[in-house]
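**Student:** I'll drop the sequence and a predicted model, then ask my questions.
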Amino acid sequence: MGITSAIVLFAVIWFMVLFIVLPIRLTTQGEAGKVEPGTPESAPAAPNLKRKVRIVTLIAVLIWAGVAGVILSGAVTVRDIDIFNRMDPPPADGRGG
């Protein structure tokens, strides 16, 4: 895995975790009873973004390290997930190719 692939993998994982974490413990303006003019009742009252970004980054680093470790170790290869057998079989001499 190259550096660009690692960065893209981290970004994808980070945003996936962000979208999971954002609605956790969210209090809307409607629930708080204090709706600012021009905003919907479903807008967050106090989103706590700094705290959530720290949490997301920590979780994303842990998940990314696990996924990158599996990819770099070779425990799972592209041939392992080729369910339609569209890839050529590995060479007979045992070398990658």
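**Tutor:** That came in fine, so what should we check first?

**Student:** hey, let's count contacts and neighbours off CA atoms from now on
**Tutor:** Fine.

**Student:** Please name the nearest non-neighbouring residue to Val35.
**Tutor:** Of all residues beyond its chain neighbours, the one nearest Val35 is Gln29 (5.1 Å), with distances taken as CA to CA, 6 or more residues apart in numbering.

**Student:** And for that neighbour, the neighbour number?
**Tutor:** Other residues lying near Gln29 total 18 when counted by other CA atoms under 10 Å.

**Student:** Am I right that it is in contact with Pro47?
**Tutor:** No - the pair Gln29 / Pro47 is not scored as a contact, 10.5 Å apart, by CA atoms under 8 Å.

**Student:** Tell me which residues touch the residue nearest to Val35, please.
**Tutor:** Contacts for Gln29 (CA atoms under 8 Å, 6 or more residues apart in numbering) come out as Val35, Glu36, Pro40, Glu41, Ser42, Ala43, Pro44, Ala45.

**Student:** distance of it from Leu9?
**Tutor:** From Gln29 across to Leu9, the span is 35 Å (CA to CA, to the nearest Å).

**Student:** Give me the contact list for the longest helix seen in the chain.
**Tutor:** If you go by DSSP state H, the chain has its longest helix at helix 49-73. The contact list for helix 49-73 (CA under 8 Å, 6+ apart) reads Met1, Ala6, Leu9, Phe10, Ile13, Trp14, Val17, Leu18, Val21, Leu22, Val76, Thr77.

**Student:** here's the one I want to compare it with:
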Amino acid sequence: MSRMGAVLQALAASTLRTLGVMVVVLATAVAVAVSLFKLSVFGALALYFVVWWTLLFVILPLRNQVESDPARMVPGQDPGAPASPRLREKAILTSLLASVVFLVTIQVFELAGL
């Protein structure tokens, strides 16, 4: 496992830790947007939400492996369902990537006062 993967797993060890990391990343990105790019707090939160939600659907299918053990399959389970979806790790990864895309977006487009 790579060092980044180990850090991501440690940050996603519990739901509360994951939420804490996501709030810190969100607050940092919004604070930068408000102070440097003159966005309103509401406008920054709204734009961040749109970027985050869009990137979540980009990241969700990455590195999924289907359940190959027939003993672990439950009746009615889709054969393509991931064995371990790692949603907490993907939420943190989405937050980090969304912050970068969010800051690049507000730098490229003139959104002051939004």
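**Tutor:** It's in. Given the structure is predicted, the values throughout are model-derived calculations rather than measurements.

**Student:** returning to what we had before: and the contacts of Gln29 of the first structure, which are buried?
**Tutor:** By neighbour count, with 16 or more other CA atoms under 10 Å, these hold Val35, Glu41, Ala43, Pro44, Ala45 as buried.

**Student:** Once you drop chain neighbours, what's closest to the residue most central in space within the first structure?
**Tutor:** The centre of the first structure sits closest to Ile13, judged by CA atoms, centre = their mean, with a distance of 1.7 Å. Excluding its sequence neighbours, the residue lying closest to Ile13 of the first structure (CA to CA, 6+ apart) is Ala60, at 5.9 Å.

**Student:** Quick check: nearest residue in space to the aligned residue in the second structure for Ala6 of the first structure, chain neighbours excluded?
**Tutor:** For Ala6 of the first structure, the equivalent position in the second structure is taken to be Ala44, counting by TM-score structural alignment. Computed as CA to CA, 6+ apart, the closest residue to Ala44 of the second structure that is not its neighbour in sequence is Val30, at 5.8 Å.

**Student:** same thing with Ala81 of the second structure?
**Tutor:** Leaving aside its sequence neighbours, Ala81 of the second structure sits nearest to Val66 (CA to CA, 6+ apart; 5.7 Å).

**Student:** contacting residues around that neighbour?
**Tutor:** Pro79, Gly80, Ala81, Pro82, Ala83.

**Student:** For these, which ones persist in the first structure?
**Tutor:** Retained in the first structure by both residues aligned by TM-score structural alignment, their matches' CA atoms under 8 Å are the following of these: Pro79, Gly80, Ala81, Pro82, Ala83.

**Student:** okay, now Ala10 of the second structure: neighbour count?
**Tutor:** Residues near Ala10 of the second structure, counting by other CA under 10 Å, number 13.

**Student:** and it, which of the three is it?
**Tutor:** Secondary structure assignment for Ala10 of the second structure (DSSP: H, G, I helix; E, B strand; the rest coil): helix.
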